[in-house]
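Q: sequence plus predicted model, see below.
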Amino acid sequence: MKSPAAPLRAGSLADHLRRRYSPVLVILSPPRCGSTVVARSCWRHPLFRWYVHEPCDRLYHRGDDAGSVRAALSEALDAPDRPAGGTGHGVVIKEMTFQARPLLAELAGAATLPVVVTVRDPRLAIRSRMRQLEKAGEDPCFPPVESGWADLGHALALMRRAGVPYVVTDVTRLSERPADHLPALCARLGIPYTPAMLSWPRVPEMSLGRLDGEQRHWYARVLSSTGFQPPDEQVPPLDAFPAGMRAHVAGCLAAYEEIMAGPHTLEVA
């Protein structure tokens, strides 16, 4: 089911979203950093009914104008299996940093809760993106901008300047101990924790994004899952990457380590 039809009015995306949904949770992330599974978990919270998956995908990949973003925000997905007591009318919006570059300020400004930033070791994230591209028969050595780390740095600086609160969570740590990390995340968001966030129904038939199924295989695992899966990947060494990508991966790793050492990172004893 799609959200109730209502054309976007003139004005910013932030104004529109705040008029239409309450609360508004924005999740920003570099690719392959667990943002979809975190969104899936947050969508189980009784405060949230609607979900918008990467509204800026056509803006980046197809060169569409901002109208495509407005269309995506007008077609939010309704929760397939709301937990008992779910009466909220909030929305979870999940977006990749590099896709949202022109609209980062508006997306961050739309949030009525602290923005959730999901990260993981870039060596794992970049290798995962390379594998997904290979599955589609594409060149695994993607443009550096699509690692998302440069735009993540821009987004964090933007939010600090604008006074937009945010919290950084490492999805590897979260997946290792979700029952400990999710209550801490909810506390940072200022919302009550519910155990319903630990599990969800399988929805393998669900289509995410607006790229005509081109990235269906990217989300097959999370849509077929029923909860957080303990991480089982070994971090690859830098020399496992193609020579032309190693300097970039090293730069992303330095950015990740700096972010993880910062005051906004969620820490759980």
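A: Received, thanks. Quick caveat, the model's predicted, so the values are computed rather than measured. Numbers count the residues shown, from 1 in each chain.

Q: all contacts plus neighbour counts: C-alpha atoms, from now on.
A: Noted.

Q: now do the contacts for the spatially most central residue of the chain.
A: With the centre of the chain defined as its mean C-alpha position, the nearest residue by C-alpha atoms, centre = their mean is residue 35, 3.4 Å away. Going by C-alpha atoms under 8 Å, 6 or more residues apart in numbering, residue 35 touches 27-29, 94, 118, 171.

Q: how about the strands in the stretch 151-269 of the chain?
A: For the stretch 151-269 of the chain, strands defined by DSSP state E, counting those that start in this stretch occupy the ranges 166-170.

Q: any chance of a markdown table for the contacts of residue 35, columns neighbour count?
A: Output for the contacts of residue 35, formatted as a markdown table (neighbours: other C-alpha atoms under 10 Å):
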| residue | neighbour count |
| --- | --- |
| 27 | 28 |
| 28 | 29 |
| 29 | 25 |
| 94 | 25 |
| 118 | 24 |
| 171 | 24 |
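
Q: pull the most distant pair out of these.
A: Greatest spatial distance among the contacts of residue 35 (C-alpha to C-alpha): 94 and 171, at 14.5 Å.

Q: okay, now the one to match up with it:
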Amino acid sequence: MWSGPRNISTAMMRAFENRADTTVVDEPLYGHYLAATGIEHPGRDAIVAAMNCDWRAVVRDLTEAPIARGTVHYQKHMTHHLLPVIDRGWLDRVVNCFLIRDPAEVVASYLEKRDSVSLADIGIREQAEIFERAADRLGQAPPVIEGRDIQADPRALLTALCAAIGIAFDPAMLSWPAGRRATDGVWAPHWYAAVEASTGFAPPSPAKPPPPGHEALIDEARPYYERLRAHRLTGAA
């Protein structure tokens, strides 16, 4: 599942982890991303120390290693973690799905946590690149879901997503126990307070406008978003 930041990506991970047949992994390329770029993120040193920062080893685990339980391996990825140095051939060995959010909402939410934001921070360009690669290989658009759509009707959208990736919908995906998980990344204390308190998907909140001065960034991001949004699942019968 390829998402940018400030979406419902961790809630989606919760939903899949609540299935008895699924193993989840939380942003496995984050350590490599931080080590390779030197970017300062909350908890950076702890993340780099805790994770395997060799992207080749991480990819081997993602595509070859046995999973802890079940038959489904749900991989929560941030699109901007897939740096250009990483060979993307392994993407042809997994089912690529895309979780999107309006870039104006992403920017507004991001700036609630950080002092500044750039196109590279939100990963929308990389998300479009990964989408195009998957679409070219498949000869059709891979599954795309919008966070707001899932929040508005979780059962319908998760049913549509499961059908698109060839697994049965499980009602257990609709709710989960509150709290932290052993599978959560070590960055959870900085980012996961809301999802730790949750027991299911919250209804969509009214969109907050980003602070003035970010119009050019949003305009730059929007065509990438609209390209994917044109193919989003609707949950309609």
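A: Ah, there it is. Being a predicted model, the structure only gives us computed values, none of them experimental.

Q: follow-up on the earlier one: pick the one among the contacts of residue 35 of the first structure closest to residue 13 of the first structure.
A: residue 94 (14.5 Å).

Q: and the closest one, that one's in a strand?
A: Yes: according to DSSP: H, G, I helix; E, B strand; the rest coil, residue 94 of the first structure belongs to a strand.

Q: can you tell me what residue 200 of the first structure aligns to in the second structure?
A: Under the alignment by TM-score structural alignment, residue 200 of the first structure pairs with residue 176 in the second structure.

Q: next one: residue 62 of the first structure
A: Counting by TM-score structural alignment, the partner of residue 62 of the first structure is residue 35.

Q: OK, contacts around that match?
A: Residues in contact with residue 35 of the second structure (C-alpha under 8 Å, 6+ apart) are 48, 53.

Q: what helix or strand does it sit in?
A: helix 30-37 (DSSP states H and E).

Q: which positions in that helix come out as buried?
A: Of the residues in helix 30-37 of the second structure, 30-35 count as buried by neighbour count, 16 or more other C-alpha atoms under 10 Å.

Q: can you tell me which of the residues you listed is nearest residue 116 of the second structure?
A: Among the buried residues of helix 30-37 of the second structure, and counting by C-alpha to C-alpha, the member closest to residue 116 of the second structure is residue 34, at 17.3 Å.

Q: wait, the closest one touches residue 44, no?
A: Yes: the pair residue 34 of the second structure and residue 44 passes the contact test of C-alpha atoms under 8 Å, sitting 7.0 Å apart.

Q: got the contact list for the residue nearest to residue 202 of the first structure when sequence neighbours are not counted?
A: Distances taken as C-alpha to C-alpha, 6 or more residues apart in numbering put residue 224 closest to residue 202 of the first structure, at 4.9 Å, once the chain neighbours are dropped. Neighbour list for residue 224 of the first structure: 202-204 [criterion: C-alpha under 8 Å, 6+ apart].

Q: the stretch 151-269 of the first structure: helices as residue ranges?
A: Taking DSSP state H, counting those that start in this stretch to define them, one finds helices in the stretch 151-269 of the first structure at 171-176, 178-189, 220-224, 243-260.

Q: the stretch 1-150 of the first structure too?
A: Under DSSP H, counting those that start in this stretch, the stretch 1-150 of the first structure gives helices at 13-20, 35-42, 57-61, 66-73, 104-110, 122-135, 149-162.

Q: what's the most buried one of the ones you listed?
A: Most buried of those, by mean neighbour count (mean count of other C-alpha atoms under 10 Å): helix 35-42, with a mean of 23.

Q: after superposition, how close is that helix to the second structure?
A: Superposing on the second structure and averaging over aligned pairs (mean C-alpha distance after the TM-score superposition for the first structure), helix 35-42 of the first structure comes out at 1.5 Å.

Q: that older thread, what is the nearest of the contacts of residue 224 of the first structure to residue 232 of the first structure?
A: Lowest distance from residue 232 of the first structure to the contacts of residue 224 of the first structure (C-alpha to C-alpha) belongs to residue 202, with 20.9 Å.
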